[in-house]
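Participant: the following block contains a protein sequence and its predicted model.
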Amino acid sequence: MSIKKTLWISCGVLILISIFSFNFMNSDIKNTKLHYLIRQPKIKTENPPLLILLHGVGGNEQNLFSFAPDLPDHFVVVSARGPLTFGPNSFAWFQVDFSTGKPQINEQQAENARKMLIEFIDDLKTEIAFDSNEVYLMGFSQGGIMSYSVALTAPEKVKGIAVMSGRLLPEIKPLMADEKRLQNLKIFISHGKQDAVLNHQYAIDALEFLKTKNLTPEFHSYNEGHTVNKQMFDDVNLWLNTNINR
């Protein structure tokens, strides 16, 4: 992974340090079809596993898609654009305010985005072929938040999630599926110990909470900030290759 790719993912989110609230040009995300990019699998099968990439706040569908050529060959890879517009080529899943020193979310937007992503998985079935039992979400920062939110409330839709530099919203816990429905969910968590946007403690808290639900996430910490470096990418790639049913 090049330094350019690492910086590209980081820059869209580090803006949060200095901006406390966003004036979105699109505040209503209901009935909005998500724009996406697609990489067809390099190894052709009738119903390939699906990997959906979810960018962070201030980013776009191009960010994580820059990694697509190096993601596992069996996957059809889809990179989705968040429904809220922050600026030119800058999007988000929900509005967040850092003025108190801790992230305060727009709960309705976050809930709308959660439902939209669940519908998005179903809608993709009408456009591309994939194995409905082999759907994975891979999200960075706010995209990682959305990965938790979708998978923990609708585990029948998702086999596994890779959460990079994200957090588990407290608002999602009351909506979570029961342990029986969650029992087969695969979870990968990675986080930088020097993360100044979403503190490393968020990852530890999520890990400990998920263990109480009899889930066993694979957890990785790095001496990094709010970014994805080569080691993080290599680790998530190995996890994806290990867990797909091929």
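Facilitator: That came in fine, so what should we check first? Residues are numbered from 1 along each chain as shown.

Participant: CA atoms for contacts and neighbours, from now on please.
Facilitator: Fine.

Participant: next, count neighbours for K186.
Facilitator: Residues near K186, counting by other CA atoms under 10 Å, number 21.

Participant: for the nearest residue to it once chain neighbours are set aside, give me its contacts.
Facilitator: With CA to CA, 6 or more residues apart in numbering as the criterion, K186 has its nearest non-adjacent residue at 4.3 Å, and that residue is G160. By CA atoms under 8 Å, 6 or more residues apart in numbering, the contact set of G160 is 135-137, 151, 185-188.

Participant: here comes the other one, which I'd like you to weigh against the first:
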Amino acid sequence: MAKYRLIALLISALPIAIASNIDPVHARDVSPCASIGHQGNVEKTAKDCVEPRGTKAALGEGQALGLPEGALKKLSVPEPITRVHRFAYRLLRPQNPSGETMILLHGSGGDETSLFKLASSVAPHATLFGVSGRVTQKGIKRWYARITATEFDQNDIRKEAQAFADFLKDRMAAEKLDLNRAVFIGYSNGANLIAAMALLDPNLIHRAVLLRAMPVLHAAPEVDLRRSRFLCVAGQKDKIYAPFAPALEELLRDRGANVDSLTIAAGHLLGKEDVQVVSEWLSAGSAVAARGRQQQ
């Protein structure tokens, strides 16, 4: 009985933890489209973006709630989920497109617009393609079902990765967008799916930014990722995800990927330093690509 009382106490404490542990500045930094309306060359359709309906939309995985370390891991009973049939998405084209597309995958509790502000800051001339996960678990939108904060349904990861890859290929072709020139940007739960997709379908993802990510596949396939480049950005104060970051980086490097890794003075939430490091990484990659085209 004591065990069940502890679980009930933890669950009832979640709203209090959410309200008391969010930095308002960082929450604004990751809110969808807070000032995107006329930023750069993004079309007026961006004004349709909405702010999060609650603080959870600015969060990634649950450790931002401030519970004692390891507490959420004890909630090992799978939570009920609902799943929609189609992926919701939002496509924003700039007035002067660069030819690149930013494919944006939100963290837990976000939606298809959650990374628009960050993406428009780091790549103002790119087409923004934000997609929302199909799974909702206890009212929180996710990319796949979770068991605990760091343990995930392995079958569901593979099922959703395949469904998203199929959707993405069809939608990119229909919109006449070049998947080979796309950059994937994922935050937390969305970044985890990107890494899993790269391992499950090695020809799909060539460049990706993984913000606050961890490895989620128990048996990662032995694939060739020599054509893929990743930027992994961990938060030094991120108590749950940061300890797993080196394992993900090693996993990708072992399969031949070019991996740049950074740990910044931050927690799980995103902020201005993330914008800076992602922007610099993308600029450096574009310069290398331009030199390569000139030499051909």
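Facilitator: On my side now, so go ahead. Being a predicted model, the structure only gives us computed values, none of them experimental.

Participant: TM-score for this pair?
Facilitator: Superposed pair, TM-score by TM-score structural alignment, normalised by the length of the first structure: 0.82. Supporting alignment: 230 aligned residues with a CA RMSD of 2.5 Å.

Participant: tell me which element the alignment partner in the second structure of F67 of the first structure falls in.
Facilitator: Using TM-score structural alignment as the criterion, F67 of the first structure maps onto L118 of the second structure. Using DSSP states H and E, L118 of the second structure sits within helix 116-122.

Participant: and that helix, what does it pack against?
Facilitator: On a contact count with 3 or more CA pairs under 8 Å, 6 or more residues apart in numbering; DSSP states H and E, helix 116-122 of the second structure meets strand 101-105, strand 127-131, helix 272-295.

Participant: which bit of the first structure covers the second one?
Facilitator: Under TM-score structural alignment, strand 127-131 of the second structure corresponds to residues 76-80 of the first structure.

Participant: now find how far off-centre the matching stretch is within its chain.
Facilitator: 12 Å (CA atoms, centre = their mean, to the nearest Å).

Participant: who touches stretch 267-278 of the second structure?
Facilitator: Residues from elsewhere that reach stretch 267-278 of the second structure, judged by CA under 8 Å, 6+ apart: 26-27, 29-30, 58-60, 63-64, 118, 121-122, 209, 212, 231, 233, 235-239, 241, 264.

Participant: OK, contacts around the equivalent of S221 of the first structure over in the second structure?
Facilitator: In the second structure, the residue equivalent to S221 of the first structure is T263, according to TM-score structural alignment. Counting by CA under 8 Å, 6+ apart, T263 of the second structure makes contact with 233-236.

Participant: against E280 of the second structure, how distant is T263 of the second structure?
Facilitator: Counting by CA to CA, to the nearest Å, the gap from T263 of the second structure to E280 of the second structure is 15 Å.

Participant: what does R181 of the second structure give?
Facilitator: 18 Å.

Participant: read off where the longest helix anywhere in the first structure ends up in the second structure.
Facilitator: The longest helix of the first structure (DSSP state H) is helix 107-124. Mapping helix 107-124 of the first structure onto the second structure (TM-score structural alignment) gives residues 154-171.

Participant: average gap between that stretch and the first structure?
Facilitator: Taking mean CA distance after the TM-score superposition for the first structure, the mean distance separating stretch 154-171 of the second structure from the aligned residues in the first structure is 1.2 Å.
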